[in-house]
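Peer 1: Starting from these lines, generate the structure:
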Amino acid sequence: MAKTASKSQPLDAATVKQLAREHGFDVCGLADARATWEADARLREFVAAGYHGSMGWIEETLDRRSHPTAMWDDAKTAIMLGVNYGPDTDPMAKLAHPDLANISVYAGGDDYHDVIKKQLKSFAGLLHRQSGAEVKVFVDTAPLMEKPLAAQAGLGWQGKHTNLVSTDFGSWLFLGCILIAEELTSDAPSRDHCGSCTACLDICPTKAFPAPYQLDARRCISYLTIEHAGPIPLEFRAAMGNRIYGCDDCLAVCPWNKFAQTARETKLHVRDALKQLSLLELAYFDDTRFRALFAKNPVKRIGVDRFLRNVAIGLGNRGVAEAVPAARHLSQHESPMVRGAGIWALKQLMPPEDFSALAETSMAYEVDATVRAEWEQSI
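Peer 2: Have a look, this model is predicted:
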């Protein structure tokens, strides 16, 4: 249980940081919420280029994202907080085991939104009681750009892969923010330490970085497996491998991870049930089993159909005949999107003549445009 601060104790930067640590945060920095910044211009360029893909909510909230004070006029200081979610194993190890489902490190435990929001609310309540200043709490579900604010507050810098990099925790920090209507001493912004390194850009399986510090989300496996609601474009399916929820490649290869630490918050550790997930077994999941396995977990939010679409592509990339029955099962799913991905998987797994015969038979009765398109593209 966090200590209760004395009401007579003045609220200053040092006190805020001490209390943050006592509330379970691994790092805390302060930034002037009213300061000018370049993040707005960069975001508008990102949207103008179409790099946001189908994430229309980014474009719809551009003005609110433009600056912290656009979210709240009275904000004076941004208290930026980080929770380490560093893994205790190599996050890329499962890529060498195509029979297993690879899920992004951040989605291995409880949903971080829920975990961090509780800490933020408790901490913000204490700050309000001590100072009397109004506060507002943000996790990344709100239109506030946490990464540039975190860089302003000295938590790290946005690397060439656009994610935050910390000298103390590498790539593995969840961010939260408390805006407070009180002026507190700001920390110095972090300096970029990427240098000439391009490891994160070079490793991307789908070449999602058109240039350093730029991301085309439409090519990103995290976007494709999580945010994208329709069929995965054909050009990216093979590159997905067994990644069925997110991708950690650009994070995992960062040299600064040599300073990373294992998460101290046990709720963020990978659950035992998610450590060795068989793609063959997942192919037969229904909504009930899906919800049970991923209860209170980030994967749950994409829904069973999008999940099975990703599983089907993972099966197709496995490239062994024993996956054919599972792929055939998915090709008969009630969701056209899942059926289409199952058809693609069968194309990868079956001898060409057998698949062509199956396609000719199936197209005779398939009427859904999405599914027919998959058959026609496949043959």
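
Peer 1: C-alpha from now on. contacts and neighbour counts both.
Peer 2: Will do.

Peer 1: quick one: the longest helix seen in the chain to chain centroid distance?
Peer 2: Secondary structure of the chain per DSSP state H: the longest helix is helix 112-131. Distance of helix 112-131 from the chain centroid (C-alpha atoms, centre = their mean, to the nearest Å) equals 23 Å.

Peer 1: wait, is residue 179 part of a strand?
Peer 2: Yes - looking at residue 179 with DSSP: H, G, I helix; E, B strand; the rest coil, it is inside a strand.

Peer 1: and the residue nearest to it when sequence neighbours are not counted, how many residues sit next to it?
Peer 2: Using C-alpha to C-alpha, 6 or more residues apart in numbering and skipping the chain neighbours, the partner closest in space to residue 179 is residue 78 (4.7 Å). Residues near residue 78, counting by other C-alpha atoms under 10 Å, number 29.

Peer 1: Just the element for residue 78, please.
Peer 2: Using DSSP states H and E, residue 78 sits within strand 77-84.

Peer 1: Touching that strand from outside, list them.
Peer 2: 20, 24-34, 116, 146, 149-150, 153, 155, 169, 172-184, 186, 261-265 (C-alpha atoms under 8 Å, 6 or more residues apart in numbering).

Peer 1: Surely residue 116 and residue 177 touch.
Peer 2: No - taking contacts as C-alpha atoms under 8 Å, residue 116 lies outside contact range of residue 177: 10.1 Å.

Peer 1: okay, these two: which has more neighbours?
Peer 2: residue 177 (26 against 21).

Peer 1: Hmm, the more buried one is touching residue 138, no?
Peer 2: Yes - contact status for residue 177 versus residue 138: in contact at 5.1 Å, counting by C-alpha under 8 Å.

Peer 1: for the stretch 51-200 of the chain, what spans make up the helices?
Peer 2: Counting by DSSP state H, counting those that start in this stretch, the stretch 51-200 of the chain has helices at residues 56-60, 62-65, 68-71, 112-131, 146-152, 199-203.

Peer 1: And this one, please, so the two structures can be compared:
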Amino acid sequence: MKNPSEFSQTKFTKLSDDIKQWGLALGFNQVGITDTNLHAAEAEHQAWIAKGFHGEMDYMAKHGVKRTRPAELVPNTLRVISARLDYFPVNTADSASVLQDGSKAFISRYALGRDYHRVMRNKLQKLCEKIQSEITQYQVDDFSYRVFTDSAPVLEVALAEKASLGWRGKHTLLINKDRGSWFFLGEIYTNLPLTTDQPASNHCGTCTNCMDVCPTQAITAPYEVDARRCISYLTIELKGSIPLELRPLIGNRVYGCDDCQIFCPWNKFAETTDEPDFAVRNGLDNISLVQCFAWTESDFKKNMAGSAIYRIGYEQWLRNIAVGLGNAQTTTEIVSALQSRIHDSSILLREHIDWALARHLTQHHK
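Peer 2: Sure thing, here's the model as predicted:
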């Protein structure tokens, strides 16, 4: 490719505008473009790692600066195309009501439908194919790219913020002024010298709702999360035993946690998705803990096929539900469900069942 300075800025401005329109036509809710300068975010990320807040997520540290320097991950990267895809499903049971009913299993709303990785990647790939098919009319003879969706060392929130898709909230998720935070992000690293967007401004103000409602107080400071205390980390990323002191705080959250989003005032502007792949599957938006705990491994594999939940595996799924059952109000049904698996071959599961039963048999909830 020629030196970017040789190209007409008008030509690349038009191409940039067209890429955004093509993205919308493919189903994305917003597309923005940014450069690769993440110096400020790099310092914050390194400080976060130094504190050990990433817990057992070794992949957050092992790639060094590739996460914060896109051109070192993908050589010749000049721009990042950042895309937003809303995910909140239609006709979903009220999140707050499910959380308040201790007999139900609360599952993070992003995981109620099909695995977003495949959906996002397919759309991003189609956008790249569209660019490839149209690129010659812009007199560009070299278009290279690589697609990402939460699958590589990419600082997606920082990039999306620079691409004008929203701002990084105090809970560290991206917030869009018009659509809240119920969305996925995906990226295309490219060598095209596209016209960049202006970074979004921050509108959190003095609000601390997300910090105040976090069940485990994992948001240790504005814009800083100690993953080791975060329920999403504990139920998804942590493979071993959940710390005893945190188990009672998890409540009935068996896969992820949405409290910081549920109580964010900007989500009053959120809209439901029209993406069919994100529709609720298997009644997961309003299912009982006992029902989930009764699944055999084949049931789990069948019901969670194509779901983001599938990757945590059957043992970890039961571990999480055992904690939820331990936090529920004592009933004969719940105690019987726990006792039915007390001789399970998994040492990890038995440990959490024993803990849950002890809470009920000592009349903890009465």
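
Peer 1: Post the TM-score for the overlay when you can.
Peer 2: After superposition, the two chains reach a TM-score (TM-score structural alignment, normalised by the length of the second structure) of 0.91; 345 aligned residues with a C-alpha RMSD of 1.7 Å.

Peer 1: Please report the distance of residue 123 of the first structure from residue 24 of the first structure.
Peer 2: According to C-alpha to C-alpha, to the nearest Å, residue 123 of the first structure and residue 24 of the first structure sit 9 Å apart.

Peer 1: quick one: buried residues of the longest helix of the first structure?
Peer 2: Residues of helix 112-131 of the first structure classed as buried by neighbour count (16 or more other C-alpha atoms under 10 Å): 112-113, 116-117, 119-121, 123-128, 130-131.

Peer 1: Could you check how many residues crowd around the corresponding residue of the first structure for residue 194 of the second structure?
Peer 2: Using TM-score structural alignment, the partner of residue 194 of the second structure in the first structure is residue 184. If you count neighbours by other C-alpha under 10 Å, residue 184 of the first structure ends up with 19.

Peer 1: isn't residue 184 of the first structure right next to residue 13, touching?
Peer 2: Yes - counting by C-alpha under 8 Å, residue 13 is a contact partner of residue 184 of the first structure at 6.0 Å.

Peer 1: so what sits against both of those two?
Peer 2: Residues touching both residue 184 of the first structure and residue 13 (C-alpha under 8 Å, 6+ apart): residue 30.

Peer 1: Out of the helices of the stretch 51-200 of the first structure, flag the one nearest residue 306 of the first structure.
Peer 2: Residue 306 of the first structure lies closest to helix 56-60 among the helices of the stretch 51-200 of the first structure, at 18.4 Å (C-alpha to C-alpha).

Peer 1: Onto which residues of the second structure does the closest one map?
Peer 2: Here helix 56-60 of the first structure aligns to the second structure at residues 58-62, judged by TM-score structural alignment.

Peer 1: List the buried residues for the matching stretch?
Peer 2: Per 16+ other C-alpha under 10 Å, stretch 58-62 of the second structure contains these buried residues: 60-61.

Peer 1: quick one: contacts of that stretch?
Peer 2: 49, 54, 153.

Peer 1: Any figure for the gap between the second one and residue 218 of the second structure?
Peer 2: Put plainly, it is residue 54 of the second structure. Distance, residue 54 of the second structure to residue 218 of the second structure, using C-alpha to C-alpha: 12 Å.

Peer 1: Same check on residue 227 of the second structure?
Peer 2: Counting by C-alpha to C-alpha - residue 227 of the second structure and residue 218 of the second structure are separated by 7 Å.

Peer 1: And residue 341 of the second structure, by the same measure?
Peer 2: As judged by C-alpha to C-alpha, residue 341 of the second structure and residue 218 of the second structure stand 31 Å apart.

Peer 1: Same check on residue 246 of the second structure?
Peer 2: Distance, residue 246 of the second structure to residue 218 of the second structure, using C-alpha to C-alpha: 11 Å.

Peer 1: Show me where the stretch 201-350 of the second structure has its strands.
Peer 2: With DSSP state E, counting those that start in this stretch as the criterion, the stretch 201-350 of the second structure has strands at 219-221, 224-225, 253-255, 287-288.

Peer 1: Would you mind saying which of those strands lies nearest residue 334 of the second structure?
Peer 2: Of all the strands of the stretch 201-350 of the second structure, strand 287-288 comes closest under C-alpha to C-alpha, at 10.4 Å.

Peer 1: Tell me which other helices or strands that closest one touches.
Peer 2: Identification of packing neighbours for strand 287-288 of the second structure by 3 or more C-alpha pairs under 8 Å, 6 or more residues apart in numbering; DSSP states H and E yields strand 104-107.

Peer 1: so where in the first structure does the strand it packs on end up aligned?
Peer 2: Using TM-score structural alignment, strand 104-107 of the second structure lines up with residues 100-103 of the first structure.

Peer 1: how about residue 117 of the first structure, what's its match in the second structure?
Peer 2: Under the alignment (TM-score structural alignment), residue 117 of the first structure maps onto residue 121 of the second structure.

Peer 1: Quick check: the residue lying closest to that match once chain neighbours are set aside vs residue 298 of the second structure, distance?
Peer 2: Ranked by C-alpha to C-alpha, 6+ apart and with sequence neighbours excluded, the top spatial neighbour of residue 121 of the second structure is residue 149, at 6.3 Å. Counting by C-alpha to C-alpha, the gap from residue 149 of the second structure to residue 298 of the second structure is 29 Å.

Peer 1: now residue 121 of the second structure
Peer 2: To residue 298 of the second structure, residue 121 of the second structure is 28 Å away according to C-alpha to C-alpha.
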